[in-house]
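Participant: Got a predicted structure plus its sequence, pasted below:
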Amino acid sequence: MGKFSAEYYVAVGRREQHQFWLNKWTPSGTSLMSITNQTNIDTTFSVKDVVIALPAPNYTDGPDNTVWGGTNTRKFTIQSAYESLNNRAQSIEGEWKALWSWKGPHRIQTFMWMAAHERLLANYRRSKWGVGISTTCSGCDKNNETTIHVLRDFPIATQTWISLQNLVIESFVGKTKIISNQNIDNNSQEDMKKGVNFAFSGASALKKIYFARRGIIEPQTDHSLSVQFEWFKKLKPFMCKSKKECTSYFKKSLFIVGEIGGNDVLQYISSKKFTKIRKVVPYLVESITHTTISLIKEGAVELVIPGNFPIGCNAGVLTNLISTKKEDYDELGCLIAYNAFAEYYNEQLKNSIETLRHKYPQAKIIYFDYYNNLKRLYQTPQQYGFISDKEEILKACCGGSGPYHVNLEIFCGTGSSTVCPDPSKYINWDGSHLTEASYKLIAKGLVEGPFANPSLKTPLFNIA
């Protein structure tokens, strides 16, 4: 038990196991219970002040419980215990040996180790320790301040990564920039003429409130499609100054509305409410349609609306919804019901696009067939340079254990995750995303091939 003691801790509820709430040890001679009424903690307080600032226990908090820290559900499993033991044995001397032998500054080594092991004292972690009430990021005041938010999703962090991405792109294809809504300034007009990205990691087509009202797990961010469109309107003056200039500029621009809606669907899947999932389709289609109309009214002439992928072949979905019934799978090993849903959704989306084409004949509205573009890779993988093994081709390249190399407790890039020898031989990268080889083939199918309807303008380049 001693080897696993670090994974066990008390989840505090009514604090009946913590008598210091009732003992009269404070300077005033009263119990801590009678004076703890503060809801925010100033980190400049002394230790005593911090303790007094803790919220008093409440009967509705439930009893104190001993919980297991090795899983997200806080419930003990044999697998998580085994992985916890292995992680402790291998984490520092195995994967991290190269880090500690690196000749750079020690403080950077330490920071990288702490970030990878979720040891940074961000607000989300501090709140779990009772050293901070709010889990919210103090910089943006919107999202939980987790390690991934601080290092990736926080606006300044996002801007930094995009800047680094631009440096890498420049080294391969010359002076081309990707501008996001987070790094616009008065000197960015010429850069924006080369492209602006309003997409946001984990974003949904629908607002968080839609999911909250229906008891569905909410998306990680509320930067939904309508929010992204507001970003576009806010930044439009940076792109063009007059109606004439905007008309001329937008006539030469391609607007891509999505792919979006996939994260909305995943929220239903995560909530185990697939039987109700078709009810969300009209709302998704309406959200995408409304945004498309708004863009046309802003001057957009050529627009792309992508459909959804065959989610029944997705390694993450296959892992989360694994079935013992053979009849649930098709000849490729994909889940029939989930691919059928994707096809249903795509048909409803195409119907709406057809209506838009008649209503706005001046606009060219293109449908990207992501479904068949990707499914062909699963049907004849060897034709496109992937492994031909029927079971292996459905696995993720980077991940944890399990039949599809996806473990919901071990994410790609964490200490105990593993990577396949050759990612170019796999379709799926990490259970959620595809490999570079897959995306390249999908891009060729859209730019050069038959999966854009109607086809794009004659491309100025071919994808090698």
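Facilitator: Yep, it's here.
Participant: Every contact and neighbour count from this point should use C-alpha atoms.
Facilitator: Noted.
Participant: Distance from the chain centre to stretch 427-447, please.
Facilitator: Stretch 427-447 has its C-alpha centroid displaced from the chain centroid by 17 Å (CA atoms, centre = their mean, to the nearest Å).
Participant: Now it: buried residues?
Facilitator: By 16 or more other CA atoms under 10 Å, the buried positions in stretch 427-447 come out as 427-431, 434-435, 437-438, 441-442, 444-447.
Participant: Just give me the closest of those to Arg88.
Facilitator: Using CA to CA, Asp430 is the member of the buried residues of stretch 427-447 that lies nearest Arg88, at 23.4 Å.
Participant: how close does that closest one sit to Gln348?
Facilitator: Asp430 sits at a distance of 29 Å from Gln348 (criterion: CA to CA, to the nearest Å).
Participant: from the buried residues of stretch 427-447, which is closest to Thr414?
Facilitator: Of all the buried residues of stretch 427-447, Thr414 sits closest to Asp430, with 11.7 Å by CA to CA.
Participant: Nearest spatial neighbour of Tyr371, chain-adjacent residues omitted?
Facilitator: Phe309 (4.3 Å; CA to CA, 6 or more residues apart in numbering).
Participant: okay, now the one to match up with it:
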Amino acid sequence: MYASRVVFFLLASLSWLRSAAVAGGCGGGDRPVIFSFGDSNSDTGGLVAGLGFPVNPPNGRSFFGRSTGRLSDGRLVIDFLCQSLNTSFLNPYLDSLAGSKFTNGANFAVVGSSTLPKYVPFSLNIQVMQFLHFKGRITELASAGSEVPVSVDEFSKALYLIDIGQNDLADSFSKNLTYSEVIKRVPSIIAEIKSAIKTLYDQGARNFWVHNTGPLGCLPQKLSLAEEKDLDENGCLSSYNSAARIFNEGLLKLCQEMRSELADATIIHVDIYAIKYDLIASASKYGFLNPLMTCCGNGGPPYNYNIRVTCGTPGCEACSNGSQYISWDGIHHTEAANSIIASKILSTAYSTPRTPLNFFCRGWYVQVKHI
């Protein structure tokens, strides 16, 4: 068993390296600039910086050796994507003490964010407003002849990554709304994402990378809290996943429509749901044990999740080997799972249209010719 797991992770590493090579960095001397908007799936420390809310160890133990505000034992998907572009991890926009000069962009994603309600910390439209302030200050400083971390023309060349919507659905179910009531909210969620893309476009953004939401019904937290367990063949909540798929269908349609509406923009839709569900359905193939069990939790089988004793709080212990688990804390993924998710994103097999991550680099067309 141990030998087979070693072989698996060696193969996974080789796959990651091949994927990263395809993505590459920016050619022609260009540097990748990324602006990220979303929730805890992409938050690299925004919650801690913005609200002072503690994210305690063992978060961060696998890669960083300390807590960095990420809800995982190590790197997030966005961290792996940055590494594939040969750029440093994105610093939170709100972290003034990070020592970041924001030369490769900024991360506006914050734990708990959703699209609705608007104008609450840190809903999607607030994140976009923060970006507008950031861009406005850069423009003012550049006009005054001051040194700026990102040149004004790099805003139009940058990649705008959006990964949000999971909390909108999760919060709706947590409020005991019926399935049909949750579905009725989907158009409003999609409308907020459309508004965000259009606002960014009006500010010169032309390159968009949009993630749909994962299988909500496969999260150990949801499974442990659900009173009625309408489980599918892989042990996930069917109604929750159905709502996620309906949202994802709407998001894919939105991306298709906006590609026509915004003719000079590139809008890539990435099927995160398919990637993450495959991890659950084929867990043993990837070397994972108990795909619906939490690594860092307190509750025992089958999910090891206790809402009163969550990861990072006293009385909660983490498993000894996070690489055997998909779920880190009942909601978020382990670094091992995030690595596989990122490699599948980089493969372009889950992107519509199929496009390498570094498409926004001027040197991309030259690179693709030689792949």
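Facilitator: Looks like it came in fine. Predicted model, so just to flag it, every value in this text is computed and none were measured.
Participant: one step back: if I line the two up, what does the residue nearest to Tyr371 of the first structure land on in the second structure?
Facilitator: Under the alignment (TM-score structural alignment), Phe309 of the first structure maps onto Gly214 of the second structure.
Participant: How about the contacts made by its match?
Facilitator: Residues in contact with Gly214 of the second structure (CA atoms under 8 Å, 6 or more residues apart in numbering) are Gln166, Ala244, Ile272, Tyr273, Ala274, Lys276, Tyr277.
Participant: rerun that using 10 Å as the cut-off
Facilitator: Residues near Gly214 of the second structure by CA atoms under 10 Å, 6 or more residues apart in numbering: 165-166, 241, 244-245, 248, 271-277.
Participant: now Ile341 of the second structure
Facilitator: In this structure, Ile341 of the second structure makes contact with Trp16, Leu76, Val77, Phe80, Ile272, Ile275, Lys276, Asp278, Leu279, His333, Glu335, judged by CA under 10 Å, 6+ apart.
Participant: Now check the first structure for the residue matching the fifth one.
Facilitator: Ile272 of the second structure maps onto Tyr370 in the first structure when the alignment is built from TM-score structural alignment.
Participant: Same question for Leu116 of the second structure.
Facilitator: Matched by TM-score structural alignment, Leu116 of the second structure corresponds to Leu206 in the first structure.
Participant: Over to Ile164 of the second structure?
Facilitator: Counting by TM-score structural alignment, Ile164 of the second structure corresponds to Ile260 in the first structure.
Participant: Can you get me a residue count around that match?
Facilitator: Residues near Ile260 of the first structure, counting by other CA atoms under 10 Å, number 23.
Participant: and the counterpart of Pro361 of the first structure in the second structure, what is it in contact with?
Facilitator: Aligned by TM-score structural alignment, Pro361 of the first structure pairs with Ala263 of the second structure. The neighbourhood of Ala263 of the second structure, defined by CA under 10 Å, 6+ apart, consists of Arg206.
Participant: hang on, Ala263 of the second structure in a strand?
Facilitator: No. Ala263 of the second structure sits outside any strand when classified using DSSP: H, G, I helix; E, B strand; the rest coil, being coil.
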